[in-house]
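can't give you the sequence, but here's the structure:
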């Protein structure tokens, strides 16, 4: 890979992909919706991916397009469904339409654990049963199909990575993102870390460095083209285990609370990843342990 485009370069994962490309001295064009680059990239371009007329501001003659722009969340209102679908699905199609006819281009797309039907204490393979309980999850699964359809019709190659619960920050000391960010911010404020039910739900927790390493290494491996992969980790842990690790670091407590109707309706159950497929493509030893990260970083 010599040249790339990063959509969503101001977001958590996109920002880290851009960071890795910079470290490896790979030329790339960073773009996002905001007027300015959060990391002050001089060649940053502001693009609204929902507007086809804005898409041609950049040159798509690249080796790789990292499509990390989009909306995330668990809101399930009709108004938000329209907004999410416009950004996540139509936005992807607008990017793909700009990639038509470009030889040897590959689009990298991050999907989510939320496309799976969770099974208690059971590692999920890429072909495990699917169940989408949020608009965001429905968008992601629809985007996976859109990528496959465009590959068949227009020969645009892709690789999809399903990601569990990411954590860590290589750029600054902010930890506001997702599950881990919520736990840390609660503990720092001397509040109890609250968990629904008994806290036994399990997730695969993956450091953002391992996520980026797997994604970028895959670009150089031909067998990963037009495939879907789970990204694993060293840590398949319950929410209670993780909350307890963080709480002990800040002398906070973990509080178990009753499920709300709304939270239970969108809960996917245990989502533990089987990463045998990606390990068969190229053996990647995960570098991070959540317990060590909590002890050494926080």
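Okay, I see it. Note that the structure is a prediction, hence the values are computed from the model and not measured.

drop to CA atoms for contacts and neighbour counts, all remaining ones
Fine.

what segments of the stretch 51-200 of the chain are strands?
64-67, 106-112, 123-124, 157-163, 165-167, 193-196 (DSSP state E, counting those that start in this stretch).

as JSON lines, those with mean neighbour count and distance to residue 52 would be great.
Converted to JSON lines, those look like this (neighbours: other CA atoms under 10 Å; distance: least, CA to CA, whole Å):
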{"stretch": "strand 64-67", "mean neighbour count": "23", "distance to residue 52": "15"}
{"stretch": "strand 106-112", "mean neighbour count": "22", "distance to residue 52": "18"}
{"stretch": "strand 123-124", "mean neighbour count": "18", "distance to residue 52": "37"}
{"stretch": "strand 157-163", "mean neighbour count": "22", "distance to residue 52": "21"}
{"stretch": "strand 165-167", "mean neighbour count": "21", "distance to residue 52": "31"}
{"stretch": "strand 193-196", "mean neighbour count": "19", "distance to residue 52": "42"}
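
hold the first one in mind and look at this next one:
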């Protein structure tokens, strides 16, 4: 089997690429390294540096390799920042996805696996269940939902099989801890290692169910072998929600330090977001069930090895009105 993994040098993608390789797939990773790192690409995997928005490059890869499966994980997943980078968001997360879907149809891919997000649900719908009507509240969620609808349309028109996963608040080894716009656990760890206070928007009472990478990467990789998953939308991740304040204490404990917290002006975000996973359990069985304490502990040991990181600030902010002050520097 030949598989394309987009975003395979990034966080979730690098783990999915490794699991696909271990299943015996011949894997090609396509990544522009905007949020990933080349040393995270698994061994014995072909790496192509490039962007999914490059239509000619995408076409050439499908023509050369005739992929059986596509695992599409490439995205700029800064949900909060997406309000201020709408053009960039839709170009990368929607138009880039359409390039892949077009190629998948033309070259008769057997199944297109897409990582969407619980951002498609919007606010006030907890626990989030696949049967709910999506009401995304930010451009990131809108772009993800648009790709979901496009995949459904491609299936109806051309017979392209798909599997859509809606993960949430994923963390673990290989995460870009230097990105200040997303991934709160990575942000906390980076701040602790830099001897800085942990920053929290608002009062810290917002809740999320933080999902370790082992709660979803293996299921995503093997999903193409599970016919019951075909043409389905599936929530995937951890069940138990925690407040951001509780999370700060768990991360501090993993590093053996007392929590130092700096509260910032609240930003516009969904206050409570966690999912129901009965469908995933029915299709795949129970996941690894990594506890928050155990998962954060594992990630902390990895973070201490790689050290603190600083990513370049996003330079092309399109709308600066209402941009949080901490994102303006």
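Thanks, I have the structure now. These numbers were taken from a predicted model, which means no experiment stands behind them.

need the strands of the stretch 51-200 of the first structure in TSV (columns: distance to residue 7 of the first structure).
What follows is those, written out as TSV (distance: least, CA to CA, whole Å):
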stretch	distance to residue 7 of the first structure
strand 64-67	5
strand 106-112	10
strand 123-124	29
strand 157-163	15
strand 165-167	19
strand 193-196	33
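
out of those, which comes closest to residue 134 of the first structure?
Counting by CA to CA, residue 134 of the first structure lies closest to strand 106-112 out of the strands of the stretch 51-200 of the first structure; the figure is 11.6 Å.

the closest one vs the second structure, mean deviation?
Strand 106-112 of the first structure, aligned to the second structure and superposed, deviates on average by 0.8 Å (mean CA distance after the TM-score superposition for the first structure).

quick one: that strand to strand 157-163, angle?
20 degrees (axes from the mean of the first three to the mean of the last three CA atoms, to 10 degrees).

so which elements touch strand 106-112 of the first structure?
With contacts defined as 3 or more CA pairs under 8 Å, 6 or more residues apart in numbering; DSSP states H and E, the packing partners of strand 106-112 of the first structure are strand 64-67, helix 135-154, strand 157-163.

hmm, 10 Å instead?
Packing contacts for strand 106-112 of the first structure, counted by 3 or more CA pairs under 10 Å, 6 or more residues apart in numbering; DSSP states H and E, involve strand 3-7, strand 64-67, helix 91-99, helix 135-154, strand 157-163, helix 208-219, strand 227-230.

the second structure: matching residues for that strand?
Counting by TM-score structural alignment, strand 106-112 of the first structure pairs with residues 111-117 of the second structure.

again with stretch 144-154 of the first structure
If you align by TM-score structural alignment, stretch 144-154 of the first structure falls on residues 148-158 of the second structure.

how far out from the middle of the chain is the matching stretch?
Remark: stretch 148-158 of the second structure is offset 22 Å from the chain centroid, using CA atoms, centre = their mean, to the nearest Å.

what's the mean distance for it versus the first structure?
Stretch 148-158 of the second structure sits 1.1 Å off on average (mean CA distance after the TM-score superposition for the first structure).

give the buried residues for that stretch.
Buried residues in stretch 148-158 of the second structure, defined by neighbour count with 16 or more other CA atoms under 10 Å: 148, 150, 151, 152, 154.

can I get these in CSV including distance to residue 48 of the second structure?
Formatted as CSV, these follow (distance: CA to CA, whole Å):
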residue, distance to residue 48 of the second structure
148, 26
150, 26
151, 25
152, 28
154, 26
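
ok, so of those, who is nearest residue 177 of the second structure?
Closest to residue 177 of the second structure, out of all of these and judged by CA to CA, is residue 148, at 28.2 Å.

who's in contact with that closest one?
94, 114, 115, 116, 120, 142, 154, 162, 163, 164, 165, 233 (CA atoms under 10 Å, 6 or more residues apart in numbering).

hmm, 8 Å instead?
116, 164 (CA atoms under 8 Å, 6 or more residues apart in numbering).

and the strands in the stretch 201-329 of the second structure?
Under DSSP E, counting those that start in this stretch, the stretch 201-329 of the second structure gives strands at 207-208, 211-212, 232-235, 242-243, 261-264, 272-273.

the fourth one aligns to what range in the first structure?
Strand 242-243 of the second structure falls opposite residues 237-238 of the first structure when the two are matched by TM-score structural alignment.

run the chain-centre distance for that stretch.
19 Å.

neighbouring contacts of that stretch?
Against stretch 237-238 of the first structure from outside (CA under 8 Å, 6+ apart): 199, 200, 201, 202, 203, 204, 205.

which position in the second structure pairs with the last one?
Going back to what we said before, that points to residue 205 of the first structure. Checking TM-score structural alignment: residue 205 of the first structure goes with residue 210.

among the strands of the stretch 51-200 of the first structure, which comes closest to residue 80 of the first structure?
Per CA to CA, nearest to residue 80 of the first structure of these: strand 106-112, 18.7 Å.

what about residue 210 of the second structure, neighbour count?
27 (other CA atoms under 10 Å).

contacts only, for the closest residue in space to it that isn't next to it in sequence.
Leaving aside its chain neighbours, residue 210 of the second structure sits nearest to residue 169 (5.0 Å; criterion: CA to CA, 6 or more residues apart in numbering). Counting by CA under 8 Å, 6+ apart, residue 169 of the second structure touches 183, 208, 209, 210, 211.

for the residue in the second structure sticking out farthest from the centre, give its distance to residue 178 of the second structure.
Within the second structure, the residue lying farthest from the chain centre (CA atoms, centre = their mean) is residue 258, at 29.5 Å. Residue 258 of the second structure is 21 Å from residue 178 of the second structure, where distance means CA to CA, to the nearest Å.
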